[in-house]
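> here is the input, now give the coordinates:
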Amino acid sequence: MAKLRIVSGVAIGLSLAGCAARETAKVAPPPVMVPAQPQVARAPLPPGATPGMRIPALLPDGNYATPNRSLTSAATIWHLRSGLNVAALACRGADEGQIVTRYNTMLTVQRINLAAVEKRYSAEYQSQGGDWRDRYDDAMTRLYNFFSITPVRRGFCAAADEVLADISVAPAEAFDLKAAERLEKLNAPFIAFFRAYDAWRNGTMVPVQQAAAPLTIAAQANAQVVPRSADQPVLSSQPVPAAKPYSPPVINPPSLKVDPAVLQ
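Sure, this is the predicted structure:
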């Protein structure tokens, strides 16, 4: 029995030794370090804007269908006066008194000229026949509503203050010559707002600036990472509200109390 136990022990030892010889060490491959994807952020919703709000249509030339496009000389001057009228009515703050004073001064200095401009502008509507007065009044309501878009108020008032300051120091005869340039300045804050809103609505992504991209561990050792160009747009997968036709809110036409002598 003792001899049998010795033989059995040797056999077991040889068997274990054979198994150990057949074992192969398995070593995990080292992790592959790759640059992290740059962080991106969606263009923000402009201050004061609301999802689904209506803005003028974007035209093929990259501009927007505002009431201040494709105007005659008389229409340009009258639209400028209308925009400044809205500023005198709506702009509040430290420059409120200055805007109203300069606007009333402009009415005084340009009284005869503005009366002639309004006559020419009305004649353009009359020449089209039909109920021209209704068309004219509707157009003026849309124009006042446009200049009254609330989210643009701050930029619009700043622009109106600059335009009125320029008018107050420029020669009176330059009023007509610089009307298109000044109207463009009043229109610019609205265009900037529409572009910012469209950038948000279309899901435009903008890169977030950072000093250096940290390293991260790839999910697999053989993963291949293709870096994205910093200026390559990334579109959001989130649904965005569908564009709607521009239809500004209807408000009562503004009125401004001025010195009666101005209108004589």
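
> please make it C-alpha for all contacts and neighbour counts, starting now.
Noted.

> and the helices in the stretch 151-264 of the chain?
Taking DSSP state H, counting those that start in this stretch as the test, the helices found in the stretch 151-264 of the chain are 153-169, 174-177, 179-201.

> the shortest one: how far from the chain's middle?
Translated: helix 174-177. Computed by C-alpha atoms, centre = their mean, to the nearest Å, the chain-centroid distance of helix 174-177 equals 31 Å.

> next up, for comparison:
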Amino acid sequence: MIDNGQGRRRLSLLAGSAVAVTLAALAGCAKPPPPPPPPPPVVVIPPMPTPPMGAPLEMRVPAKAEDGTRQTVNYGISTSQTIWNFRSAYNVAALNCVEVQFTPILEGYKRFLKVYDKSLDRASKEIDASFRTQHSGRAAIVARETYQTQVYNFFSLPPVDSSFCQAAMEVSAELNTVEPSQFDNWSYTGLAKLEAPFKAFFDAYDQYRADLAAWQSRYGSNGLITVRPNAEQVMAQPVVQPQASVPQAQ
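This next block holds a predicted model:
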């Protein structure tokens, strides 16, 4: 016969074991908590594009014709005007390229005026006659001077100074091989070489505008975007930045 006290203890132990087994089974069936949401993607904003060669943020550049040629002051001009525009460009170089390394430009320009004086005189007279066919009296002089000012201003564009002076150095050396009888035809080559740095700058400026438009479309149009540090920034300072304002190009 089982003692009542021992029976109760045995039943208690059995009940405790059953509860423990039940709790363990329930724990095994429970789903783990969901993982935390991933952090927002890191947005690394590249610098806003800037104009080439220190140019202003906004400026007008000559447009391109249908054939892709820049419509500058040297576009579609006569031989006589080509000669005179070359003279004007070379004059600007002689006046503006004053650094020691560009000394040959001034000496070359002085030689140029003497060696090719006949071609220059003839070109000037033909240009005067051309303006007189479109204007009368004093108006013809004013029209030529106005155009000439545009030519000088074109070749005086500050961002292009360095590359323009280098081109003038090369032209000065090449002129030593050009006979006076060949100069009229060569003037197209000479003018193209002096104009090339400006066309390269205009192309670079057009690319800057395209890059700026793309940057603004992606990073600047909404005004505010979420900015989080990249891996290197986290190592340096593990602080997540809140929203930062993205400047709009003016």
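
> TM-score for the pair, please.
Aligned and superposed, the two chains score 0.70 in TM-score terms (TM-score structural alignment, normalised by the length of the second structure); 206 aligned residues with a C-alpha RMSD of 3.3 Å.

> so can I have JSON lines of the helices of the stretch 151-264 of the first structure showing distance to residue 127 of the first structure and mean neighbour count?
Putting those into JSON lines (distance: least, C-alpha to C-alpha, whole Å; neighbours: other C-alpha atoms under 10 Å) gives the following:
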{"stretch": "helix 153-169", "distance to residue 127 of the first structure": "32", "mean neighbour count": "19"}
{"stretch": "helix 174-177", "distance to residue 127 of the first structure": "23", "mean neighbour count": "14"}
{"stretch": "helix 179-201", "distance to residue 127 of the first structure": "23", "mean neighbour count": "19"}
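
> so which of those helices comes closest to residue 4 of the first structure?
Nearest to residue 4 of the first structure among the helices of the stretch 151-264 of the first structure is helix 179-201; the distance by C-alpha to C-alpha comes to 87.4 Å.

> for stretch 122-141 of the first structure, which positions count as buried?
By 16 or more other C-alpha atoms under 10 Å, the buried positions in stretch 122-141 of the first structure come out as 124, 125, 132, 140, 141.

> what distance do you get for the nearest residue to residue 159 of the second structure once chain neighbours are set aside to residue 125 of the second structure?
Closest residue in space to residue 159 of the second structure, ignoring its immediate chain neighbours: residue 53 at 5.4 Å, by C-alpha to C-alpha, 6 or more residues apart in numbering. From residue 53 of the second structure over to residue 125 of the second structure the distance is 38 Å, taken as C-alpha to C-alpha, to the nearest Å.

> residue in the first structure matching residue 185 of the second structure?
In the first structure, the residue matched to residue 185 of the second structure (TM-score structural alignment) is residue 177.

> quick one: residues contacting the residue nearest the centre of the second structure.
Central residue of the second structure (C-alpha atoms, centre = their mean): residue 208, 3.1 Å from the mean position. By C-alpha atoms under 8 Å, 6 or more residues apart in numbering, the residues touching residue 208 of the second structure are 49, 50, 51, 52.

> so the counterpart of residue 81 of the second structure in the first structure is in which element?
Aligned counterpart of residue 81 of the second structure in the first structure: residue 75 (TM-score structural alignment). Using DSSP states H and E, residue 75 of the first structure falls within helix 73-90.

> so which bits of that helix are buried?
Those would be 74-90, for helix 73-90 of the first structure by 16+ other C-alpha under 10 Å.

> chain center to the host helix or strand of residue 5 of the second structure, what's the gap?
Using DSSP H and E, residue 5 of the second structure falls within helix 4-29. Helix 4-29 of the second structure sits 80 Å away from the centroid of its parent chain (C-alpha atoms, centre = their mean).

> so what does it touch, helix or strand wise?
Of the remaining helices and strands, none touches helix 4-29 of the second structure by 3 or more C-alpha pairs under 8 Å, 6 or more residues apart in numbering; DSSP states H and E.

> which SSE is the residue in the second structure that residue 122 of the first structure lines up against in?
Superposed on the second structure with TM-score structural alignment, residue 122 of the first structure falls opposite residue 128. Assigned by DSSP H and E, residue 128 of the second structure belongs to helix 117-134.

> alignment lookup: residue 112 of the first structure to the second structure.
Aligned partner of residue 112 of the first structure by TM-score structural alignment: residue 118.

> contact partners for the match of residue 122 of the first structure?
Contacts of residue 128 of the second structure by C-alpha under 8 Å, 6+ apart are 140, 141, 144.

> do residue 211 of the second structure as well
With contact taken as C-alpha under 8 Å, 6+ apart, residue 211 of the second structure is in contact with residue 49.

> mean per-residue distance, the helix holding residue 128 of the second structure to the first structure?
By mean C-alpha distance after the TM-score superposition for the first structure, the fitted helix 117-134 of the second structure averages 1.0 Å away from its aligned residues in the first structure.

> rewinding a little: from the contacts of residue 208 of the second structure, pick the one nearest residue 244 of the second structure.
residue 49 (18.5 Å).

> that closest one - nearest residue in space that isn't next to it in sequence?
Nearest non-adjacent residue to residue 49 of the second structure (C-alpha to C-alpha, 6+ apart): residue 212, at 5.4 Å.

> what about that neighbour, distance to residue 106 of the second structure?
For residue 212 of the second structure, the distance to residue 106 of the second structure - C-alpha to C-alpha - is 39 Å.

> now do residue 123 of the second structure
In this view, residue 123 of the second structure and residue 106 of the second structure are 22 Å apart by C-alpha to C-alpha.

> sorry, back to before: just want to know which of residue 212 and residue 106 of the second structure has more residues nearby.
Neighbours per residue (other C-alpha atoms under 10 Å) separate residue 212 of the second structure from residue 106, with residue 106 holding more: 22 against 18.
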